[in-house]
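Student: Sequence and predicted structure, then a few things I'm wondering about:
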Amino acid sequence: MLPGRVATTPAQAREVATELGVPVVVKAQVKTGGRGKAGGVRPAPGPSSAEETARDILGMDIKGHVARSVLVEAAQVVTDEFYLAFLLDRAERTFIVMCSAAGGMDIEEVAATRPEALVKLPVDPVEGIGAEDARRLAAQAGLPAQVIEPAAEAIVRLWQVFKREDATLVEVNPLAATSDGRIIALDGKVTLDDNAAFRQPDHEALADKASEDPLEAAAKAKDLNYVKLDGSVGIIGNGA
């Protein structure tokens, strides 16, 4: 991970950039993907630029999510960008790990047009994934030989996070390589399993109450599942 801090105002973004003393990247903090394509992730060479960039991003609507804060993070020059994710495959009723040497904003396009470039393997929930399996996965995905070891370490650690936190998705995109052979998580996304909330009390503190729909919040308080949709047609699901 890179040094950085969350800011909720342009002035705070300037303050963080000043403290870091290096070029930064300003990232919208919203619970959705595609921030880069939507203009929610932008570089800023200095404090003044960070302030202006934060002013542009704060309040931005990205796929229905309003950016109320930004992460001001030290910029990093990288040589390669990879993709790594653990997720619950509901169709196959198992966990899978996905890895690709073609990381970055266009991973969706890679998956659609070059599926062979995205390696998918099942993960036994009891045995998990060890160092040898992780090395094999990284090599099969086409990662350069010089980053196989640090990438394998990142894969094992990501699995530990996925399992420990009862997640249904833990995604790092991009997982980047530096010129000195380090592996850095430049961006990530986590989806937590609400059904496991009873054994994960710390997750409640992560809830973004400000962006939660009032009706959905009221339903959740009564242990009901309610999803607000556009239009005037409602759906009642009564078991399956």
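Tutor: Perfect, thanks for sending it.

Student: Could you use CA atoms for every contact and neighbour count after this?
Tutor: Noted.

Student: Now do the contacts for residue 48.
Tutor: residue 14 (CA atoms under 8 Å, 6 or more residues apart in numbering).

Student: Please, which helix or strand holds it?
Tutor: Using DSSP states H and E, residue 48 maps to helix 47-57.

Student: before we move on, what about residue 170?
Tutor: Residue 170 is part of strand 167-177 when elements are defined by DSSP H and E.

Student: Which other helices and strands does the following helix or strand past that strand contact?
Tutor: Counting by DSSP H and E, the next helix or strand C-terminal to strand 167-177 is strand 183-185. With contacts defined as 3 or more CA pairs under 8 Å, 6 or more residues apart in numbering; DSSP states H and E, strand 183-185 has these neighbours: helix 148-164, strand 167-177.

Student: which residues of the protein fall in strands?
Tutor: For the chain, strands defined by DSSP state E occupy the ranges 4-7, 24-28, 41-44, 61-62, 65-66, 70-74, 80-89, 94-100, 118-123, 167-177, 183-185, 188-192.

Student: Put this next to the first one:
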Amino acid sequence: MPIQRGIVASQVRFLNLHEYQSKQIMAKHDINVQRFEIADSVDQAERAARNLNAEEIVIKAQIHAGGRGKGEFSSGLKSGVHLTKDPAKVPGIVEQMLGYKLKTKQTTGDGVLVRKVMVAEALDIAKETYFAILMDRESGGPVMVGSPDGGVDIEQVAETNPDHIFQMPIDITTGPTKAQTREMAKNLGFTGKNVEEASEQMQNLYKLFLDVDAVQVEINPFGLTPQNRVVCFDAKISFDDNAAFKHPDLQAMRDTTEEDPREVAADAVGLNYVGMEGNIGCLVNGAGLALATMDIIKLYGAQPANFLDVGGGATSEQVSQAFKILTEDQNVKTILVNIFAGIASCLTVAQGIVAALKEGPKIKIPIVVRLQGNHVEEGKACLRNSGLNIVAIDDLDEAATESVRLANA
């Protein structure tokens, strides 16, 4: 069974939660997490540090990217994770975090602006293990995955010590039995009373998994403190986007400030858009066709600038918005529209194209359109009668080669 990965997250178009948000959800489900407060000002951080009354405090910059511990701030401060035993030192650290960009191995450009920090009780880890619950195609339902080797990427464990990975399918109608979670706890190396505590935490994690309609809940490390307490030290939660309508509270947690504004704009009108670095903008209906269109562009020597699926029931308004998003990308030198109409008609798509080109800012780059399927002749007529500079081509290979030629001209 392949191990699935994902942070904190999936939709509405990959809903990313910050670490503190994941821990808030976990705490509500009686899952052991470190005590913490969130702060968006130096004064708040100082109060939080004193309120915690902890032996040691950890301050963590809250961004969606990983590798915070080895990152660097535009202020010059090294690392997005700092430890101190003196609450009086917290303001000086936070001053160099808030309002500055943190660059890590996972961020792009000059980093991500830090708007919040988590001030938490620092807990020592006496034992690190890995535990996750995820949906698995092969099992046809949820599975528990565990390893006594925590604190590292599970892919690394799978490669170097595959016998250290334990998997248990879960009956989705009954959930994991206590016998299963106890067995998993023992597989992870817990002994004595910690077997029961770890088992109980696994049961609570499964309840969270169901309550939020997750496709994955990953705890790494799922650990033990020197005081012999089982704690979930770090969490990554991935949500089922098809169940998003059931969880407006989760959607309200979405922080779009770190997302590509084009992807946010596309999501707002129900478009599936992912920005890339090529020079040919793609507008396609259907995910499979979109991927095939990107492949054929690469086959003929160019690079797609995006993945953009307007869906089977695309409206003229959605097509119009899609064009606006594509033309805002300065790297796009040509737009290739590839429509195989079934539910949506070629006429609807053509009307959206014409509306976008006539009503929006003047588009100077060439546009190649390939229409096939439902109401194709009406769609072509709409494009011809528009008076716009559109290259209409029936054959996909020809449309792709012409797009590449125009982009390189």
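Tutor: That came through, no problem. All values reported here derive from a predicted model rather than from experimental measurement.

Student: For the two chains, what TM-score is obtained?
Tutor: Comparing the two superposed chains by TM-score structural alignment, normalised by the length of structure 1, the resulting TM-score equals 0.87, with 240 aligned residues with a CA RMSD of 2.5 Å.

Student: follow-up on the earlier one: got the strands of structure 1 as CSV, with distance to residue 156 of structure 1 and mean neighbour count columns?
Tutor: Output for these, formatted as CSV (distance: least, CA to CA, whole Å; neighbours: other CA atoms under 10 Å):
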stretch, distance to residue 156 of structure 1, mean neighbour count
strand 4-7, 25, 19
strand 24-28, 27, 26
strand 41-44, 28, 20
strand 61-62, 32, 18
strand 65-66, 32, 16
strand 70-74, 25, 25
strand 80-89, 11, 22
strand 94-100, 11, 21
strand 118-123, 12, 18
strand 167-177, 12, 22
strand 183-185, 13, 21
strand 188-192, 16, 16
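
Student: just so I know, which of those lies nearest residue 232 of structure 1?
Tutor: The closest of the strands of structure 1 to residue 232 of structure 1 is strand 65-66. By CA to CA, the value is 20.9 Å.

Student: contacts for that closest one?
Tutor: Among residues not part of strand 65-66 of structure 1, those counted as contacts by CA under 8 Å, 6+ apart are 30-32, 58-60, 211.

Student: which of those residues are buried?
Tutor: Among those, the ones that count as buried by 16 or more other CA atoms under 10 Å are 30-31, 58, 60.

Student: Residue 275 of structure 2: how many residues sit nearby?
Tutor: Counted with other CA atoms under 10 Å, residues neighbouring residue 275 of structure 2 total 18.

Student: ignore the last one, residue 114 of structure 1
Tutor: 12.

Student: Alignment lookup: it to structure 2.
Tutor: Under the alignment (TM-score structural alignment), residue 114 of structure 1 maps onto residue 161 of structure 2.

Student: can you tell me which residues contact that match?
Tutor: By CA under 8 Å, 6+ apart, no residues touch residue 161 of structure 2.

Student: Can you give me the distance of it to residue 147 of structure 2?
Tutor: Going from residue 161 of structure 2 to residue 147 of structure 2 by CA to CA, to the nearest Å gives 10 Å.

Student: swap in residue 205 of structure 2?
Tutor: The gap separating residue 205 of structure 2 from residue 147 of structure 2 is 16 Å, by CA to CA.

Student: Ok, residue 327 of structure 2 next?
Tutor: Using CA to CA, we find residue 327 of structure 2 at a distance of 48 Å from residue 147 of structure 2.

Student: How about the residue mapped onto residue 149 of structure 1 from structure 2, nearest residue that isn't a chain neighbour?
Tutor: Alignment note (TM-score structural alignment): residue 149 of structure 1 maps to residue 196 of structure 2. Leaving aside its sequence neighbours, residue 196 of structure 2 sits nearest to residue 182 (CA to CA, 6 or more residues apart in numbering; 6.6 Å).
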